[in-house]
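Q: I would like the atomic coordinates for the input below:
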Amino acid sequence: MRIIFMGSPDFAVPTLQALVDAAHEVVCAYTQPPRPGGRRGKELTKTAVHERAERLGIEVRHPASLKSAEEQEKFAALEADIAVVAAYGLILPQAILDTPRLGCLNVHASLLPDWRGAAPIHRSIMAGDEVTGVTIMQMEAGLDTGPMLATVRTPVEDKTTGELTEELAELGAQLMVGTLIDLEALHAVEQDHEAATHAKKIDKAEARIDWSRPAEEVVRQIHGLSPFPGAWSELDGARVKFLRAEVSEGSGEVGTVLDDDLAIACGEGAIRPVRLQRAGKPAMDRDEFLRGNAVGQGARFS
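A: Prediction:
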């Protein structure tokens, strides 16, 4: 097929690569514009899709919007059979959705209608879901409301958002390739809109740990926000990010360190960090963290 690919972050790269490996003709890659980043924010940083597409010799376009007639005419001139979308970052106008002969298919990182929206992986982990997955959806004007063509499932277990994102990216890539092979034979299934949940964008204010919550919820918060933005608390006025943790035994005043191996009391039970990061320092496992930071019984995270 002649395919227009639309995606931006690391999550989208495996799908782009899989389409190329499957011998589809990716005629253009649309992505978010380069943003200030790098050293002191002065250098423009290309998206992960931009960089991979250039290495693959694919034309890259990064318009700030697709609403103008000029951009829509450029899109139509590509004469694509289909557009494949994975975490692109822009709402597609109806004119764009209607242009490819077979429409636009989206790789969405949840089992729709659960977790429509910007942060499905974070929200799934933080909510305590046992299973998540990827849905291939025929796109329409609504936010992740289109009919579903295929799904794949995987257990959440104790994975962080970073780990689960990598897994779902690979699963979604293979699912999309398989969907395109069987596209004419597949029957799209409408979503149960009344059962939908919304995965709103992560607010940095959600990252501060509330030690009065049960230990299980604190661990889910830590894993759901790892590696970014990173759940955090302060110790002696310095911010510490928690990147992985486990539920532990013990009880005491919330936020208080209960032993010399860094068990921390919660509203119910306790957690024990597995991986942490002090402000301005690299991430490290608990043992290494304790060797460089004297945090003994009775210390308190605020």
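Q: going forward, measure contacts between C-alpha atoms and count neighbours the same way
A: Fine.
Q: burial count for residue 131?
A: Neighbours of residue 131 under the rule other Cα atoms under 10 Å: 14.
Q: Please enumerate the strands of the stretch 1-150 of the chain.
A: All strands of the stretch 1-150 of the chain, identified by DSSP state E, counting those that start in this stretch, fall at 2-7, 25-30, 35-37, 43-45, 60-61, 82-86, 104-108, 116-117, 131-138, 148-155.
Q: Now tabulate these in CSV and tack on distance to residue 241.
A: Converted to CSV, the strands of the stretch 1-150 of the chain look like this (distance: least, Cα to Cα, whole Å):
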stretch, distance to residue 241
strand 2-7, 29
strand 25-30, 34
strand 35-37, 22
strand 43-45, 25
strand 60-61, 36
strand 82-86, 29
strand 104-108, 28
strand 116-117, 26
strand 131-138, 26
strand 148-155, 25
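Q: Residue 170 is nearest to which of those strands?
A: In terms of Cα to Cα, the element of the strands of the stretch 1-150 of the chain nearest to residue 170 is strand 131-138, at 9.9 Å.
Q: That closest one to strand 148-155, inter-axis angle?
A: 160 degrees (axes from the mean of the first three to the mean of the last three Cα atoms, to 10 degrees).
Q: how much does strand 131-138 deviate in direction from strand 104-108?
A: Using the same axes, to 10 degrees: strand 131-138 against strand 104-108 is 170 degrees.
Q: Now strand 131-138: buried residues?
A: Buried residues in strand 131-138, counted by 16 or more other Cα atoms under 10 Å: 132, 133, 134, 135, 136, 137, 138.
Q: Distance from that strand to the middle of the chain?
A: Offset of strand 131-138 from its chain centre (Cα atoms, centre = their mean, to the nearest Å): 13 Å.
Q: buried sites along the longest strand anywhere in the chain?
A: For the chain, the strand with the greatest residue count under DSSP state E is strand 238-248. Applying a neighbour-count criterion of 16+ other Cα under 10 Å, one finds 239, 240, 241, 242, 243, 244, 245, 246, 247, 248 buried in strand 238-248.
Q: Would you tell me what the next helix or strand after that strand is?
A: Helices and strands here follow DSSP states H and E; after strand 238-248, the next one along the chain is strand 264-265.
Q: Which elements pack onto that following strand?
A: strand 270-278 (3 or more Cα pairs under 8 Å, 6 or more residues apart in numbering; DSSP states H and E).
Q: Show me what the strand it packs on is packed against.
A: helix 215-224, strand 238-248, strand 264-265, strand 284-285, helix 286-292.
Q: Turn these into TSV, including distance to residue 152.
A: Formatted as TSV, the helices and strands packed on strand 270-278 follow (distance: least, Cα to Cα, whole Å):
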stretch	distance to residue 152
helix 215-224	20
strand 238-248	26
strand 264-265	37
strand 284-285	33
helix 286-292	35
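Q: here's the other one to compare against:
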Amino acid sequence: MRIIFMGTPDYAVPTLKALHAAGQEIVAVYSQPPRPAGRRGLEVLPSPVHRTAEALGIPVFTPKSLKSDEEQAGFCTLNADAAVVVAYGLILPKAILDAPRLGAWNGHASLLPRWRGAAPIQRAIMAGDAETGVMIMKMDEGLDTGAVALTETVSINQSMTTGELHDTLAVVTARLMVEAVARLGAEGLPLAPQCDAGVTYAAKIAKTETGVDFSRPAQQVHDHVRGLAPSPGAWFELTTGDRAERVKLLATEVAGVDIKGQAPGTVLDDQLTIACGEGAVRLLSLQKAGGKPLAARDFIRGNAVPEGTVIG
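A: Below you'll find the model as predicted:
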């Protein structure tokens, strides 16, 4: 079939590659425009999907919006059988959704209707969910409200980070979408409407919510940290002398220790076990600004964090 692929970040790359390897005719790729990159933002780089499409010899379009008549007319002239959308990041107007003969199909990284929206992987882990998954749905004008064609469930263990779950779900999405497109071009795909109950929204992660709040229960602190790892990263402030600096937390574990009535944020021992509102967490991997990730024992060697110190 003639496919238009629409995606932007690393998450979408396996699906693009899989569809190409499966022999589908990808007539064009749409991706978000190149953006400043690097520490100083001086270099403008195309997205991972953009770079992959160019390597595969597929034409790439990078409009800032698809709302104009000109962009919609150009999309229609591609005469696609279907559009495949994976983490594209732009709103698709009705004219775009209706242009492909068989519609637009999205690979979404949650068990809809739970976690509709921009950050389903992070939100599932931050909420302590035991499972998530991938759904292939036919897109409509709502926010991830389309009817579902295929589903695969994935378990989330208690140590899994967003980075690890991201990579797992990206592979699942690629496999399901290859199956969906093949069936769409053959016998078609049966569709089931989403449930009205259990709707939750996965809002984009805001900078204001990345700080660690040790007054929360230990399990919630642990879920918060792993849900933001490796990026953007949860953080706390460590004060040394009269200087306070942010330290990123990349890994923790819930520690089965008695906090003995200590205030949240109190360092309980020489293993960086920290009292929480309920229970405690042990810090396993930390990173100072401009530094590399360090195991707790290595971090302590270069940073004095004695028992009784309060962080937060």
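Q: returning to what we had before: so for residue 36 of structure 1, which of the helices and strands packed on strand 270-278 of structure 1 sits nearest?
A: strand 238-248 (24.7 Å).
Q: Just give me the match in structure 1 for residue 301 of structure 2.
A: Under the alignment (TM-score structural alignment), residue 301 of structure 2 pairs with residue 291 in structure 1.
Q: on that earlier part again, ok, the buried residues of strand 131-138 of structure 1 vs residue 284 of structure 1, which is closest?
A: Residue 284 of structure 1 has its nearest neighbour among the buried residues of strand 131-138 of structure 1 in residue 132, at 28.2 Å by Cα to Cα.
Q: wait, that closest one sits on residue 114?
A: No. Under the criterion of Cα atoms under 8 Å, residue 132 of structure 1 makes no contact with residue 114, lying 9.0 Å away.
Q: still on that earlier bit, count of neighbours near the match of residue 301 of structure 2?
A: 9.
Q: Tell me how far it lies from residue 125 of structure 1.
A: According to Cα to Cα, to the nearest Å, residue 291 of structure 1 and residue 125 of structure 1 sit 31 Å apart.
Q: name the helices or strands packed onto the longest strand of structure 1?
A: Counting by 3+ Cα pairs under 8 Å, 6+ apart, strand 238-248 of structure 1 packs on helix 215-224, strand 231-235, strand 270-278.
Q: report the longest helix in structure 1, please.
A: In structure 1, taking DSSP state H as the definition, the longest helix is helix 161-181.
Q: Just want the angle from it to helix 215-224.
A: Relative orientation of helix 161-181 of structure 1 versus helix 215-224 (the same axes, to 10 degrees): 60 degrees.
Q: what's the angle between helix 161-181 of structure 1 and strand 82-86?
A: Using the same axes, to 10 degrees: helix 161-181 of structure 1 against strand 82-86 is 170 degrees.
Q: The helix or strand that helix 161-181 of structure 1 is followed by packs against which elements?
A: Downstream of helix 161-181 of structure 1, the first helix or strand assigned by DSSP H and E is strand 198-199. Helices and strands touching strand 198-199 of structure 1, by 3+ Cα pairs under 8 Å, 6+ apart, are strand 116-117.
Q: residues in contact with the strand it packs on?
A: 110, 143, 144, 145, 196, 197, 198, 199, 200, 201 (Cα atoms under 8 Å, 6 or more residues apart in numbering).
Q: Narrow those residues to those that are buried.
A: Neighbour-count burial (16+ other Cα under 10 Å) is assigned, among the contacts of strand 116-117 of structure 1, to 110, 144, 145, 198, 199.
Q: need the residues you listed in JSON lines with distance to residue 119 of structure 1, can you?
A: Below are these laid out as JSON lines (distance: Cα to Cα, whole Å):
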{"residue": "110", "distance to residue 119 of structure 1": "10"}
{"residue": "144", "distance to residue 119 of structure 1": "12"}
{"residue": "145", "distance to residue 119 of structure 1": "15"}
{"residue": "198", "distance to residue 119 of structure 1": "9"}
{"residue": "199", "distance to residue 119 of structure 1": "5"}
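Q: Looking at the buried residues of strand 131-138 of structure 1, spot the one nearest residue 100 of structure 1.
A: Comparing the buried residues of strand 131-138 of structure 1 against residue 100 of structure 1 with Cα to Cα places residue 138 closest, at 12.1 Å.
Q: Leaving out the residues flanking it, which one is nearest to that closest one?
A: Of all residues not flanking residue 138 of structure 1 in the chain, residue 105 sits nearest, at 4.7 Å (Cα to Cα, 6 or more residues apart in numbering).
Q: wait, doesn't that neighbour sit right on residue 84?
A: Yes. Contact criterion Cα under 8 Å: residue 105 of structure 1 and residue 84 qualify, at 5.0 Å.
Q: Spatially nearest residue to residue 224 of structure 2 (excluding sequence neighbours)?
A: That would be residue 126: by Cα to Cα, 6+ apart, it lies 4.8 Å from residue 224 of structure 2.
Q: List the contacts of whatever residue of structure 2 lines up with residue 231 of structure 1.
A: Here residue 231 of structure 1 is matched to residue 234 in structure 2, going by TM-score structural alignment. Taking Cα under 8 Å, 6+ apart as the contact definition, residue 234 of structure 2 lies against 210, 211, 212, 224, 225, 228, 248, 249, 250.
Q: how about those residues in a markdown table, adding distance to residue 8 of structure 2?
A: Output for the contacts of residue 234 of structure 2, formatted as a markdown table (distance: Cα to Cα, whole Å):
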| residue | distance to residue 8 of structure 2 |
| --- | --- |
| 210 | 24 |
| 211 | 27 |
| 212 | 30 |
| 224 | 26 |
| 225 | 25 |
| 228 | 20 |
| 248 | 26 |
| 249 | 27 |
| 250 | 25 |
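Q: From residue 285 of structure 1, how far out is the match of residue 301 of structure 2?
A: According to Cα to Cα, residue 291 of structure 1 stands 10 Å off from residue 285 of structure 1.
Q: what's the answer for residue 3 of structure 1, then?
A: 44 Å.
Q: now swap in residue 22 of structure 1 and tell me
A: 40 Å.
Q: Kindly report the same for residue 107 of structure 1.
A: Taking Cα to Cα, one finds residue 107 of structure 1 at 34 Å from residue 285 of structure 1.
Q: Would you mind telling me which of these two has the busier surroundings?
A: Shown here are residue 107 of structure 1 and residue 285; by other Cα under 10 Å, residue 107 has more neighbours (28 against 14).
Q: re earlier: the nearest residue to the match of residue 231 of structure 1 once chain neighbours are set aside: how many residues sit nearby?
A: Spatially, and ignoring its direct neighbours in sequence, residue 234 of structure 2 is nearest to residue 210 (4.9 Å; Cα to Cα, 6+ apart). The number of residues packed near residue 210 of structure 2 is 19, by other Cα under 10 Å.
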